[in-house]
Structure formats: C-alpha cells, structure tokens
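In: take a look and give me a structure for this.
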Amino acid sequence: MSRRDEGDDHESLMYFDFFNHFRSPPETVKQHQSPFLKYYEGCENVLSIGCGRGEFLEELGQRGIGAYGIDIDDEMVDYGNKRGLKVYKADALEHLRGLDDNSLGGVFTDDFVEHLDTAYLIKLIRLCARKLEKGRYMVNVTVNPLSWAAYSGIYLLDPTHKRPIHPKSMQFYMSSAGFSNVDIELITFRDGGGRLKKVEIKPNMDADAKRIADTFNHNVDLLNEAVFGPENYAAIGKK
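Out: Reported below is the predicted structural model:
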C-alpha cells in the first residue's frame, strides 16, 4: 500500500494479514468507494495506486472500465492476480516515470497517501498530472486528521503510516500541480453511534433553562465535529 522503501516494514509486520484484520470487509470497502466510480465512466487505462486487495479495480471492471493497479506488497499483488485483476508490483514514482505523458484515463488512491513522505507525495501528484489525459480525474481518499477519533483510530492503528495530510494541504498540492477546481469531499462511515448527546429542549422550559440548554447543545455540536467528525476525505481534481 505504500512506498518500496517501506518493504522491510511490511514484511516484518506481515502486512497482508495485518491489513485484512483491521480493514473493512471487501463489500464494505466497495460501498465506500462506489461514489467515486462516476469520475471514471467511459475511461480506459485507469491506474489504482496502492490498490491493496483490488476492490476498486473490481468495481471498475464490472462497469467495463479498463483499469490496472500497482502495489509494493507481494501478497497484495498475488491476491489481486488470483482474482483475475491486472495488478503489478511497482513503486509508484518509478512506474509513473515510465509512462507516456497524457496516457492515463484516471488515477485513484485509497489509504495510500498517508503512507508517504511529503516530498514523495508532491512528486507523485505532479507526475500524475503529467501522465493523465486532459479532462481526466485524480481522486485521493485518505484519513481526515481533523477528526480526533479518526486520527487516534484509523491513522494511529497502522504503524506504516508516515503522516496525516490536512485536507487544505492536499488541495494545495493538487492545485499547484495543475489540477483545476480541486474539491474536498468529507466521508462519514458512522451511523451516529458514539457521539456526545444533546439536551432535549422541552416546551415547558423557562427562558433561562432553554438558554443554558441551547448553549450546552451548541458546545456539544462543536465537540462532536472535532472529535467525531468525518473519518475520511476525498480530494478530487480534474486535469
């Protein structure tokens, strides 16, 4: 799921087993990724970087969209190939450098960019902008560090993560690389459980009690947004 120079970490961790233990089941991952399929309709040669088990590749293939994936984990690559997917073992930068400019019909990443050093990430985004055909999209899905629960859970859980990326930083990296109108889409998986509860405002409350309850509920909203905000975000840019 990440850079080649992290290969030793992956091997010592038995990353494929670790990933399967903590990652959502494939069908759940597909549900989370399905809203991004629309950016690749009618495309060919879509690249999924750090493709993992290949859920997004399967979804693209079912819609007749030509796609392939790369990953640096041997077991991820083998798993994808056994499922009939086009998956190759490759470092992302090395692979992109070997492609013709304007040759990709799209680029997708999920749970990938947080594995990278900043310098590597910036080079990656710039290369993707060069390799994409005009009018095509790059979508990066990653953990939202503005959600304390997501940061302490999703992010800190995986020891191969390098650093979280603020959504505004990602937006800047993509815009400066040449992507236009980069949108940040917040992604929430929770069903509302675990959030702080508000005080019920009752019709028979007097003015002072209602004012205190309103203030309390406002503060609960602020805390819920900071602590239990959307777990992930997607940065969506068009060349």
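In: for the rest of this, base every contact and every neighbour count on C-alpha atoms.
Out: Noted.
In: where's the helix ranked longest in the chain relative to the chain centroid, distance-wise?
Out: When the chain is parsed with DSSP state H, its longest helix is helix 207-227. For helix 207-227, the separation from the chain centroid amounts to 32 Å (computed by Cα atoms, centre = their mean, to the nearest Å).
In: buried ones in that helix?
Out: For helix 207-227, burial by neighbour count (16 or more other Cα atoms under 10 Å) applies to 210, 213-214, 217, 220-221, 224, 227.
In: any chance of those in JSON lines, with distance to Lys131 too?
Out: What follows is these, written out as JSON lines (distance: Cα to Cα, whole Å):
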{"residue": "Lys210", "distance to Lys131": "58"}
{"residue": "Ala213", "distance to Lys131": "55"}
{"residue": "Asp214", "distance to Lys131": "53"}
{"residue": "Asn217", "distance to Lys131": "49"}
{"residue": "Val220", "distance to Lys131": "46"}
{"residue": "Asp221", "distance to Lys131": "43"}
{"residue": "Asn224", "distance to Lys131": "40"}
{"residue": "Val227", "distance to Lys131": "38"}
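In: tell me which two of those sit farthest apart.
Out: Lys210 and Val227 (25.2 Å; Cα to Cα).
In: before we move on, back to that, packing partners of the longest helix of the chain?
Out: Where contact means 3 or more Cα pairs under 8 Å, 6 or more residues apart in numbering; DSSP states H and E, helix 207-227 is packed against helix 148-150.
In: show me the contact partners of stretch 82-99.
Out: Stretch 82-99 has contacts (Cα atoms under 8 Å, 6 or more residues apart in numbering) with 3-4, 49-51, 54, 57-58, 67-74, 77, 80-81, 123-124, 127-128, 131.
In: one more, so I can put them side by side:
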Amino acid sequence: MIEPNNLEINVDELMDKIRKDVVKRQVYSQETNLQPNNLQPNLDTSKLKLSISNIEAFLQNAESRSIVRTKWPDKLNFFPFNLSAKLQKLIIKILNFLFKDQREVNFNIINSLKESVALNYQLIDQIATLKAQGDSRLVNMDSRVQGIDERLVNMDSRVQGIDERLVNMDSRVQGVDERLVNMDSCVQGVDERLVNMDSRVQGIDERLVNVDSCIQGINDSLSAIDTLISSWLTGIQEGLDTVKIQVQAIDEYKSIVDARIERLNEHLITTDNRIITAVTRIQEINEHYIRNDSYLKNDLMQQKRLITVFLEEAKKCLPEPFNQEQLQTFINEDIHFLDAFYVAFEEQFRGSRQEIVNRLKVYLPLIEEAKIGTHESPILDVGCGRGEWLELLQESGYTARGLDINRVMVEQSRSRGFEVIEADVIVYMQSLPDSSLGIVTGFHIIEHLAFPTLMKFFSEVVRILKPGGLAIFETPNPQNVLVGSCNFYLDPTHRNPLPSSMIKFILETQGLQQVKVINLHPYPETYKVIGSEIAERFNEYFYGPQDYAVVGYKIIT
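Out: Got it, this is the predicted structure:
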C-alpha cells in the first residue's frame, strides 16, 4: 500500500508530552499557591528546554512529512507497483489532490505548535527573569501559565479533532488501495492479452518458415533456368561477336563515305554561298534597273505626250504664231513635268506597297464603326497616289474612288482597276454637291498645300460630307525631332510641318466634332535608350511616333 505523505506525525507521543507539561505546571502552581513566599531556589529550566527541543524535533519531522510529495517512494519500486513514470506521476497527483485538505490542517496544527513552542521559549525566558524579580512576578507568571494551560487544553481538544480527521483519511486511503487492486487486475488482463499475442506471433513464424521453404524451391527452379539461359546467351554472344566484326567493317566503310560526303557538303556550302551572293547582287541590280526602267518609261510617256500636244497645237497655228489659249495648254502640261520623277521618289522613300497597305489597316475599324462607305455614302481618297488605300477598301467591300493630279500614278491606279479621277483637289471638290460623301481621306497630302489652300480644302471637306460623315488625314509628326528637322524635308514638295494641335483646332473651327489625334508609327524599340526619366523623354522626342492622324465627324443636324 502507498504510504501517505502527511500521516507520519506521532500525535499520541506529542499529546503525552503536552499532558506531562500541563501536569508539571499544575503541580507547580499548587505548590506556589500553598507557599507563596517560598520560591524554589533550584528551579531548573534546562529540562524544560530539552523537552521543548524534543517537541521542535517532532514538529520538524511532521513538517517534512506533510509537504507535497513529488517523487515515487523507492520502496514501492517493485512488482506489482513497478509502474510507468507517467502512471506514477498520475497516482502522486491524485494522492496530493485527495490529501490537500489534510495537508492544510496539518500545516495549521504544526504552525500552532510552533507558536506554542515559541511561546514556551518565551515562558522559559520569563521564568528565568521571574526568578530574579521575586514573588510578585511569580504570581503574575502563574496567572499567565494558567492561561497557557487553558490554551493547551484547547489545543488538546483540537488535536482530538485532528485524530478523528486522520481516521477518516485512513478510510479514504483504504479506498485508494482498493482502486490500486482493481488496477492490478486490469494489468493482469493486459498480460493475458500479450500472452495470446505471443501465441499468434508463433503461428505467423511457422507460416513464414513454410514460405521460406517455398521460396527456396523457387530459387532452385530459377537456378536451373539461369543455367539454360546462360548457355543460350553464350550462343547469342558468339553470334553477336560475328555481327560486331561485320559492323566494324561497315563502320570503316561508312567513315570513308562520311568523309567523302563531308567534302561534298563543304563544296556545296561554298557553292550555295556563292549562289546566294550572286542572287543578292542580281536582285540589287534588278531593283536598280526596275526603278530606272519605271522612271525612264514614265518620263518618256510624259515627254511623248508633251511632244504630241506641242505638235498638235503647232499644226493648228502654223504658219501663224501661238495664241493665249495654246500657250496656256503648254503651261498646264508643264506641271506634269515631274510626275515620273515623283513616282520614282515614292518608290524609293515612301516604302513598299505591301508595307503601306499594312499601315493603313489601322483605319478600317473606324469605317466599320461609322457604318459608311456604301453607294449612298461613298469614300473619296484625296491624293490616292499608288492606290494602296483604294486596294484595301475594295478588298473590304467599300465603295471608294481616288483623286490625284499625278498622271503617272493615276494611270497606275487605273491599271489596277480602281476608279481614279485626275483633277485639282480644290476644283474637283468645288464641283461636288453638299453632303454627297460619307468619308474623305487624305494620307500625306495636307503638308503639300499652302495655308490658304489648306483652309479652303478643309472648308470644302466639311461641306461635301454627309451629317455623321468621317474625315481622316495623316501627315508627318513634327513633334518627333528627327522627322521635324530632317525626314520631313526629304520630299521637296512638302510645304511646312503641321503640328497636330493646330490641325485639330482648324478642323474643330471648320465644324467637325469629336476630333481626336492618333499617334502612329514609332521607331522600333531597338532604337530607344534605356535608363532614367531623361532617357524616356529623349525616346519620346527622337524615337516617338513619326506620323499622326486627325479624325473628326461632321455634326448631325
């Protein structure tokens, strides 16, 4: 049985000590009352101190035994109390919880007895003093001793109550013993289950032995098979050695063939490079001659036309001199003197036809959104040039016609099946009725017009557009420093750079609404400088959009 932590106080012995002290004090009090003037001269307090010292020793022992137990007693570390550490801690916690109140009572009793011992020490000191002071002090001390006796009697009654509580605690400890017995029975049940498990493990061991014998038989069979396979593989290896010799011979022959093929490849690469160089040179020569041929043909056509006109007019007036009307005919033909040159110039600097078509595709969504370009609201492209925009419109199913003054370009566009009119832009637009067109476009045309002509042109555009009609004009962007300072002047027929804010303002004053500017064709990213904010501003001014377009709509009345 587990011994409790706080039941080791020998209360009987302690009570006997207290009773003996009380009896001695009563005898002393009686003798003092009988002989008040006869003080015992040989009163020895050393024996009393010795008794109190014994009481202190008992109190220290009781205090040490009443503290909370935190360690499993060594004398219980044997079967069946040889439990796990966790279970020992759990039992100790349960016992500490069960005897919590008893420990508190014991501590209170011990503290009271300590106070009594301290008081007895004080009494001993006072008795020694009283011996020196005389009979009067002894009388007072008697009364105090009587009070102490009364307190000791009360303490006796309290100790009896403690005895009763200790008896109750013994009964509770017996209950704990019964629970431990039950726990022992549970542990025995666990042992029985472990025995059953051992028997099952033995059965498994027997089955494993049978399996091992089966595996041994399989291993013997595999050994026989390995022997057969080894002999078979030996035959195969011999055949492979023969094949290997043949393959080596083939590899040698292949190496010779590869060397010859490598030499042929080198020769072919050299030949291909020479052919590519020759083809590139031929293409350059062809392009050069094609441009020159186109220019010469167009120029010859114009010269032939001028000579023909000159001869026809000369026949009319000869032998008389030319009149004013005839001279004006020559002057009108003189403006077409550079038509062939400008066509060649466009071929060189404008870009290829396919490149321009791809650039103009950006405007198709605007036309589709405006729901125009039908027979009732046709499109007029001013300065149609080589007809790239007309080609794109025709492929998209829109009704459009072009207008240009360059006869060579007019003939080229007509040869492609486009409807193109040769006329001065202002004269032709003045001949059109009000609100007769759905869209008027002009790509790189307005920079060729003088400012008064430009204002008259925009005025006519607004007049001939239908309500809700669309105007689109593209021109070089002078905000790009490279364009405004150099590229703009590559074309000798350009007048002045036109800032986008100015053109937007002019169109708005002429009566168009929702006018917006679309920046187009920036330099490739490879041109741009990477770095700080200054680098970004540099890129914007030097490698930003090279062109812009202004788009506006006529007010719907």
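In: just give the TM-score of the two.
Out: Superposed pair, TM-score by TM-score structural alignment, normalised by the length of structure 1: 0.86. Supporting alignment: 216 aligned residues with a Cα RMSD of 1.7 Å.
In: hang on, the earlier thing: what stretch of structure 2 does the helix or strand following the longest helix of structure 1 fall on?
Out: For helix 207-227 of structure 1, the following helix or strand on the C-terminal side (DSSP states H and E) is strand 232-238. Here strand 232-238 of structure 1 aligns to structure 2 at residues 547-553, judged by TM-score structural alignment.
In: which residues does the matching stretch contact?
Out: Contacts of stretch 547-553 of structure 2 from elsewhere in the structure, counted by Cα under 8 Å, 6+ apart, are 468-477, 500, 503-504, 507, 512-522.
In: ranges for the strands of the stretch 301-450 of structure 2?
Out: Counting by DSSP state E, counting those that start in this stretch, the stretch 301-450 of structure 2 has strands at residues 379-382, 400-404, 420-422, 437-443.
In: wait, which of those strands is closest to Asp191 of structure 2?
Out: In terms of Cα to Cα, the element of the strands of the stretch 301-450 of structure 2 nearest to Asp191 of structure 2 is strand 437-443, at 103.9 Å.
In: which bit of structure 1 covers the closest one?
Out: Under the alignment (TM-score structural alignment), strand 437-443 of structure 2 falls on residues 104-110 in structure 1.
In: show me what that stretch is in contact with.
Out: Residues outside stretch 104-110 of structure 1 that contact it (Cα under 8 Å, 6+ apart) are 40, 43-51, 128, 131-133, 136-142.
In: which SS class is Lys516 of structure 2?
Out: Assigned by DSSP: H, G, I helix; E, B strand; the rest coil, the conformation of Lys516 of structure 2 is strand.
In: now check structure 1 for the residue matching it.
Out: Using TM-score structural alignment as the criterion, Lys516 of structure 2 maps onto Asp183 of structure 1.
In: its match - how many residues pack around it?
Out: Per other Cα atoms under 10 Å, the neighbour tally for Asp183 of structure 1 reads 18.
In: hmm, it is touching Gln171, no?
Out: Yes - the criterion here is Cα atoms under 8 Å, and Asp183 of structure 1 meets it with Gln171 at 7.4 Å.
In: and Met141 of structure 2, how far from Ala128 of structure 2?
Out: Met141 of structure 2 sits 11 Å away from Ala128 of structure 2, going by Cα to Cα, to the nearest Å.
In: more neighbours: these two, which one.
Out: Counted by other Cα under 10 Å, Met141 of structure 2 and Ala128 do not tie: Met141 has more neighbours, with 17 against 14.
In: who are the contact partners of that one?
Out: Counting by Cα under 8 Å, 6+ apart, Met141 of structure 2 makes contact with 127, 130.
In: what do you get for Leu338 of structure 2?
Out: By Cα under 8 Å, 6+ apart, the contact set of Leu338 of structure 2 is empty.
In: same check on the one 5 residues further on?
Out: Neighbouring residues of Val343 of structure 2 by Cα under 8 Å, 6+ apart: 295, 408-409.
In: tabulate those residues (JSON lines), appending distance to Leu233 of structure 2 and neighbour count.
Out: Listed next are these as JSON lines, based on distance: Cα to Cα, whole Å; neighbours: other Cα atoms under 10 Å:
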{"residue": "Tyr295", "distance to Leu233 of structure 2": "84", "neighbour count": "21"}
{"residue": "Val408", "distance to Leu233 of structure 2": "87", "neighbour count": "24"}
{"residue": "Met409", "distance to Leu233 of structure 2": "86", "neighbour count": "23"}
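In: now flag whichever of those is closest to Thr270 of structure 2.
Out: The closest of the contacts of Val343 of structure 2 to Thr270 of structure 2 turns out to be Tyr295 (Cα to Cα; 37.5 Å).
In: which part of structure 1 lines up with the helix or strand hosting that closest one?
Out: Per DSSP H and E, Tyr295 of structure 2 falls inside helix 135-317. Per TM-score structural alignment, helix 135-317 of structure 2 has no counterpart in structure 1.
In: middle-most residue in structure 1, spatially?
Out: Closest to where the C-alpha atoms of structure 1 average out (Cα atoms, centre = their mean) is Val141, at 1.9 Å.
In: just say helix, strand or coil for that one.
Out: Following three-state DSSP, Val141 of structure 1 is assigned to strand.
In: that one matches what in structure 2?
Out: Looking across to structure 2 (by TM-score structural alignment), Val141 of structure 1 lines up with Glu474.
In: what does Glu55 of structure 1 give?
Out: Here Glu55 of structure 1 is matched to Glu388 in structure 2, going by TM-score structural alignment.
In: thought that match was touching Val357?
Out: Yes - checked against Cα under 8 Å, the pair Glu388 of structure 2 and Val357 is within contact range at 5.6 Å.
In: which one of these two has more residues nearby?
Out: Taking other Cα under 10 Å, Glu388 of structure 2 and Val357 do not tie; Glu388 has more neighbours (20 against 16).
In: now do that one against Arg407 of structure 2, distance only.
Out: To Arg407 of structure 2, Glu388 of structure 2 is 16 Å away according to Cα to Cα.
In: got it, and Met502 of structure 2?
Out: Met502 of structure 2 is 32 Å from Arg407 of structure 2, where distance means Cα to Cα.
In: and what of Ile250 of structure 2?
Out: Going from Ile250 of structure 2 to Arg407 of structure 2 by Cα to Cα gives 74 Å.
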